[in-house]
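[1] Got a predicted structure plus its sequence, pasted below:
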Amino acid sequence: MVETVAEIMARTGVLGIFLLMLAENLFPPIPSEVIMPVAGFAAAQGRLDPLAVFLAGLAGAVLGNAGWYEASRAVGQERVERFADRWGRYLGITGEDVRGASNWLTRWGAAAVFLCRCLPGPRTLISVPAGIARMNRWVFYPATILGTALWTGFLMLAGWWFQGRWEQIGQWMEPVGVGVAAAAVLAYVWHLWRTRKRWKREG
């Protein structure tokens, strides 16, 4: 995977970084934990301009997240609530859950989006509930840009510092990604158990 990313960048430069980060945030084929460290390494060697690398990565990630947000915003909360009330019992989701998530995002929107942008996994997924809840664009986009800039810059600097020692970067990132994914799975299983138990009582 590292070799593929390096080859794309060698042929396309910062445009390749932009396209890779855009694709990563639309349908994650290659994680940013690979893309930006490779780009940072190339910048450290003088093959790419550091500022251009950072801006290309940031622009690609923000545009990808904007796609998910705007698509979810077009669907809207009312449609999702109706779907959840009709079919949600198979997924452990109700219209009440959707409203609760929307209220939570309304209260903690900027902080939630900013924090999730710095976590493997949730950094893209948060765009969907934010769009469904129709979070104010003047809240969503600044929080997205700031959080994404922090994450993108960190990964780029990691590649710069480690000078191609990708396995060391992986040792940092992999436990974080596994931990976040495990916590998400456990939270969903717990929610599914609680929801089905409630439905049995009501049924």
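    The structure has been received and is ready for your questions.
[2] Going by C-alpha atoms from here, please, whenever you check contacts or count neighbours.
    Will do.
[3] any idea which helix is longest in this protein?
    If you go by DSSP state H, the chain has its longest helix at helix 166-202.
[4] roughly how far is the helix or strand Leu55 falls within from the heart of the chain?
    Secondary structure assignment for Leu55, by DSSP states H and E: helix 50-75. On the basis of CA atoms, centre = their mean, to the nearest Å, helix 50-75 sits 10 Å off its chain's mean C-alpha point.
[5] Could you point out the helix or strand that follows that helix?
    helix 77-87.
[6] buried stuff in the helix or strand following that following helix?
    Heading C-terminal from helix 77-87, the first helix or strand you meet, by DSSP H and E, is helix 95-116. Going by neighbour count (16 or more other CA atoms under 10 Å), the buried part of helix 95-116 is 95, 97-99, 101-102, 105-106, 109-110, 112-116.
[7] Got another one to weigh against that:
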Amino acid sequence: MAEWITRTIETLGYLGIALLMFLENLFPPIPSELVMPLAGFTVSQGELSFVPTIAAGVIGTIVGAFPWYYLGKIVGEERIKAWLDRHGRWLTLSSKDLDQSKRWFQRHGKKAVFFCRLVPGVRTLISLPAGLSHMPLPQFVLYSTLGTLGWVMLLTFAGFMLGENYDRVEQYLAPITKLVLLGLVLTLILWIFKRQRDRRGKG
């Protein structure tokens, strides 16, 4: 994959960066942790300029967030509620739980979108609840852009400073990504366990 990413940037320049970051949001296995540091290294070689490189990365990311955002809107709350009422017992979830999560997102949605754009592993997923909760598109774009700008600048600058060792950025971030995902999984497991215990107590 690294060779394909390298060829894409070498061949298409800024358009290639935007395309890769767009695909990264649709297919998370394409790592921004490799794309933007490589772009930063290319900037250090004088083949690209810093600001247009950042802009390409941000634009590609935001455009790539739209499919997930609109998927949440199209699938719709009622369909998901109906599915949860039929099958959610296997996950100890119900339509009421969805209502609670929606209220939480309405209270914290702006911060959630902003900070999740800075977190490896969940950057893409935050677009789905934003669409499901019908977060206003201008707000979604604004806070996604601000969070993405910080992430893209960090990766690009790291690649610029590391030079030919730009690929170490992904190595450094990989343990962090695994810890974040592990934390999310454990949180979900604990939450499900707590709900099961509470329901047994009520029964």
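    In hand now; what should we look at? Since the model is a prediction, treat every value here as computed from it, not as a measurement.
[8] sorry, back to before: relative to structure 2, and after superposing, what's the average distance for the longest helix of structure 1?
    Following the fit onto structure 2, the mean deviation recorded for helix 166-202 of structure 1 is 2.3 Å by mean CA distance after the TM-score superposition for structure 1.
[9] sorry, back to before: now the helix holding Leu55 of structure 1 on structure 2. Mean distance?
    Helix 50-75 of structure 1 sits 1.1 Å off on average (mean CA distance after the TM-score superposition for structure 1).
[10] what residues are up against Tyr69 of structure 2?
    Ser127, Leu128, Pro129, Ala130, Gly131, Leu132 (CA atoms under 8 Å, 6 or more residues apart in numbering).
[11] ok, now with 7 Å
    Ser127, Leu128, Ala130, Gly131 (CA atoms under 7 Å, 6 or more residues apart in numbering).
[12] picking that back up, relative to helix 77-87, how tilted is the helix holding Leu55 of structure 1?
    Taking axes from the mean of the first three to the mean of the last three CA atoms, to 10 degrees, one finds helix 50-75 of structure 1 and helix 77-87 inclined to each other by 60 degrees.
[13] what's the matching range in structure 2 for helix 50-75 of structure 1?
    Helix 50-75 of structure 1 corresponds to residues 50-75 in structure 2, going by TM-score structural alignment.
[14] Same question for stretch 4-20 of structure 1.
    Aligning stretch 4-20 of structure 1 against structure 2 (TM-score structural alignment) gives residues 4-20.
[15] Nearest spatial neighbour of the residue most central in space within structure 2, chain-adjacent residues omitted?
    Nearest to the mean C-alpha position of structure 2, counting by CA atoms, centre = their mean, stands Arg123 at 1.4 Å. Leaving aside its sequence neighbours, Arg123 of structure 2 sits nearest to Arg117 (CA to CA, 6 or more residues apart in numbering; 4.6 Å).
[16] Show me what the one you found lines up with in structure 1.
    So Arg117 of structure 2 corresponds to Arg117, using TM-score structural alignment.
[17] ok, its match to Asn65 of structure 1 distance?
    Note on Arg117 of structure 1: its distance to Asn65 of structure 1, by CA to CA, to the nearest Å, is 10 Å.
[18] Could you do Ala183 of structure 1 as well?
    To Asn65 of structure 1, Ala183 of structure 1 is 22 Å away according to CA to CA.
[19] Tell me which of these two has more neighbours.
    Counted by other CA atoms under 10 Å, Ala183 of structure 1 and Asn65 do not tie: Asn65 has more neighbours, with 26 against 12.
[20] The more buried one contacts Phe27, doesn't it?
    No: with contacts counted by CA atoms under 7 Å, Asn65 of structure 1 stays clear of Phe27, the gap being 10.5 Å.
[21] Many thanks, I have nothing further to ask.
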